[in-house]
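> sequence and computational prediction follow.
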Amino acid sequence: MIVKEAEWLKKVNANIVLSDAPFLPCAAAASAGIPSAIVSNFTFDAVYSGLCEGDELDITIRRLAEQVKDDYKKSELLIRLPGYIPIPSYSGTQLYPDSNVTKQILNGCVTSNGSSDRISRRRNVIDVPLVVRKFKTPRNVVLSNLGISKEIFDSHKVLLVSFGGQNLVGIEEWGSPLPDDWIAIVCGNPGAVLPDRFYACAKDAYIPDLTNAADVVMGKLGYGTCSECIGHGKPFIYVPRPQFIEEYGLRSLMETQGLCVEMSKEHFETGQWKEYILKAYNMRGVCQNTDKKLTHDGGKVVAKLVEQFLDERLGTNKRIRRSNRLVYDNGTVSQPSLY
């Protein structure tokens, strides 16, 4: 796979690979003789470390996690997004406000290979503001396009269920999980049979438009959902996934930059939603602590950083010859699918 990807990178004359955040592209870039950068709040070696449970499978997990870390170590730059956890392949990034999280990672399957001094740019680690997608379409247009009448969306508040593909098995047995004057939009499952006051959206719906149209969002702690809730000032109800260690950083991000309520898996799966929805709605607003509030221009900042990094990496004499071609790991390049 690495050989195939390296050949493709050479064929398209790529100058740099940005990874968010699979590990093979870093190894492929090194094989092709070009730099790579990680643009993420986590890497999968840390995630895999959270799967260790003290049994014989830990031996395999440790071996694979170390292999993954070796691939990440072939990258030359870490552009670290808010909501981060320790990145094992970059020494000096092990500090995190929750010492228990750091301990889980460092004492789990992946170990630190450097000092715990604070990071600096000379370590090729740069923290950036929030990278967030913003809405494009006005709320009334978005809701009307979903077949929701103006009479309904003017008189009801909106819950966005943003898990993506949840089939909501047993929903017909829940009674009504929504407060009386609420409706819900369900993402990722347009063919599902939904009860009254639930609406399905297209599978390829632009989620920031739906987030902006909602009064409360319910979902899992993922960077996209968290950043878009913060960017649009929407309260967020999350259902935790205990073994996905990225959640620790994102929960901290939501607590300091946004508004969030935790719902137990049991209550989510049995439709006991009402009290959480109302609690979240009554918290609505944005982070008021201006001393700690992040700006939301991370996309522009990252773009400038990548250009500056590549110019310095190639050298002044090569700047004119640079093609400015970037290979992103965001689905915009159809082949191969790693990027």
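Cool, got the structure.

> please make it C-alpha for all contacts and neighbour counts, starting now.
OK.

> report how many residues lie close to L106.
If you count neighbours by other C-alpha atoms under 10 Å, L106 ends up with 18.

> make that G231, sorry
G231 has 24 neighbours, counted by other C-alpha under 10 Å.

> now Q243
The number of residues packed near Q243 is 13, by other C-alpha under 10 Å.

> so it sits against L51, correct?
Yes - here Q243 lies in contact with L51, judged by C-alpha atoms under 8 Å, at a distance of 6.2 Å.

> ok, and what's touching stretch 154-164?
Counting contacts by C-alpha atoms under 8 Å, 6 or more residues apart in numbering, the residues outside stretch 154-164 that touch it are 181-189, 210-211, 213-220, 225, 277.

> pasting the second one now:
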Amino acid sequence: MSQPAHLFVDISAHGFGHLAQVAPVLAVLTARLPELRLTIRSGLPRERLQARVATAFTHLRASSDFGYVMHDAVSLDLAATAQAYRRQHADWEVLVDRDARLFRELQPDLVFSDVAYLPLAGATQAGIPSAAMCSLNWAELFAHFFAKEEWAETIHRQMLDAYNSAECFLRVTPGMAMADLPRLRPIGPIAALGEDCRRALRAQLGCSSDERLVLIAFGGFEKQLPIDAWPPIPGVHWLVPQTWQVEHPSVTAFEPLGHSIADLLRAADAVLSKPGYGTFAEAACNHTPLLYLRRDDWPEQDFLIDWLQEHGRCRQVSEDELLAGRLQVALESLWSQAAPPTPQPSGAEEAAAALLPWLTKVTES
């Protein structure tokens, strides 16, 4: 009697973009393999995972990476990040052994990571195949920020060795160059396509047909803006995170509305965000214009911005404009742009096709 395949998925909790990349791939895999067992390890809350992953899964609440320590959504704390990497890699062999023991116990058919490198090293030690996927990798970012530090060489080598131990690294479009990963396999964009709830959403909000909805979403990192002090922009209604606790006739918290982020993004007339994979790809694929605030020295952002300038409608705003709420000119400029052809999110199907060979081998009990 054959047993269902078992996929162990490690999803970074550094923002929500990693989950936004993985969830559509899991949807394709579980549609093709309805009996697929999923174990998801992530520091994200279970309810956040369930909002994107529709099928049943076992959740291990833990983080095997931290990415970068952030002051806020667009500012890095490099000193704290350096300390965190040095602390983690001081116990590197112990951590790899721990993951290897976990995988020997769980016996998954494949370990799939976006984009922690530790589980890849642990899977290799346990003799279990692994694959990685992302638009970035921590080794390339680490080299960008810390390559000149005398303590960095060993850590960088351990990172690269872990990534290169995987069967493949699926680089999502748009993505960084990743020249140090010889098993790189480029795939197309990954994005959830929202349902068109524009009419229902406007009815909920009591908006007129010509009122514009602008969604503010900074992808899992706090970046509260003084929106209640902004000058009013006629005909614009803002959708903001509930944690901001803003009471204003032109502002509504979006979570209580009961729509998914993808649905809200598709229904919005614009989104305001930072450069991050999930929001950029989903804005383009849902045909939604985007205003963005650049991040402080984040190498991935230029790949994202260049791609969105070609495949979507976007415009940069400054920190001063954002804090003062001087956004009317930027929004009008954004809405006046000609819309290019909407890109198709082919990456989830391509990623699933790459992973299926390890999940369709029949295991006899």
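Looks like it arrived, so ask away. Predicted model only: the values in this text are computed from it and were never measured.

> of the contacts of stretch 154-164 of the first structure, select the buried ones using a PyMOL command.
The command below creates a PyMOL selection of those among those that count as buried (16 or more other C-alpha atoms under 10 Å):
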select buried, resi 182+183+184+185+186+187+188+189+210+211+213+214+215+216+217+218+219+220+225+277
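
> in strands, which of the contacts of stretch 154-164 of the first structure fall?
Taking DSSP state E as the definition of strands, those contribute W182, I183, A184, I185, V186, V216, V217, M218, G219.

> separation between the fifth one and C26 of the first structure?
So that's V186 of the first structure. In this view, V186 of the first structure and C26 of the first structure are 36 Å apart by C-alpha to C-alpha, to the nearest Å.

> contact partners for the spatially closest residue to P240 of the first structure that is not a sequence neighbour?
Of all residues not flanking P240 of the first structure in the chain, K220 sits nearest, at 6.6 Å (C-alpha to C-alpha, 6 or more residues apart in numbering). With C-alpha under 8 Å, 6+ apart as the criterion, the residues that contact K220 of the first structure are S162, F163, Y238, V239, P240, R241.

> which one (most neighbours) among those residues?
Across these, neighbour numbers were computed from other C-alpha under 10 Å; Y238 holds the maximum, 25 neighbours.

> so what's the alignment partner in the second structure of that residue up against?
Residue-level alignment of Y238 of the first structure against the second structure, with TM-score structural alignment as criterion, gives Y292. Contacts were defined as C-alpha under 8 Å, 6+ apart; by that measure Y292 of the second structure touches L272, S273, K274, P275, C314, R315, Q316, V317.

> including distance to T360 of the second structure, could the residues you listed go into JSON lines?
Converted to JSON lines, those look like this (distance: C-alpha to C-alpha, whole Å):
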{"residue": "L272", "distance to T360 of the second structure": "42"}
{"residue": "S273", "distance to T360 of the second structure": "39"}
{"residue": "K274", "distance to T360 of the second structure": "39"}
{"residue": "P275", "distance to T360 of the second structure": "37"}
{"residue": "C314", "distance to T360 of the second structure": "41"}
{"residue": "R315", "distance to T360 of the second structure": "44"}
{"residue": "Q316", "distance to T360 of the second structure": "45"}
{"residue": "V317", "distance to T360 of the second structure": "48"}
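
> can you redo the ones in strands among the contacts of stretch 154-164 of the first structure as CSV with distance to L314 of the first structure?
Converted to CSV, these look like this (distance: C-alpha to C-alpha, whole Å):
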residue, distance to L314 of the first structure
W182, 56
I183, 54
A184, 51
I185, 48
V186, 47
V216, 47
V217, 44
M218, 45
G219, 42
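
> sort out which one of these lies nearest N282 of the first structure for me.
Proximity of those to N282 of the first structure (C-alpha to C-alpha) peaks at V216, which lies at 9.8 Å.

> report the contact partners of that closest one.
V216 of the first structure makes contact with V158, L159, L160, K234, P235, F236, I237, I277, A280, Y281, according to C-alpha under 8 Å, 6+ apart.

> perfect, I'm done here.
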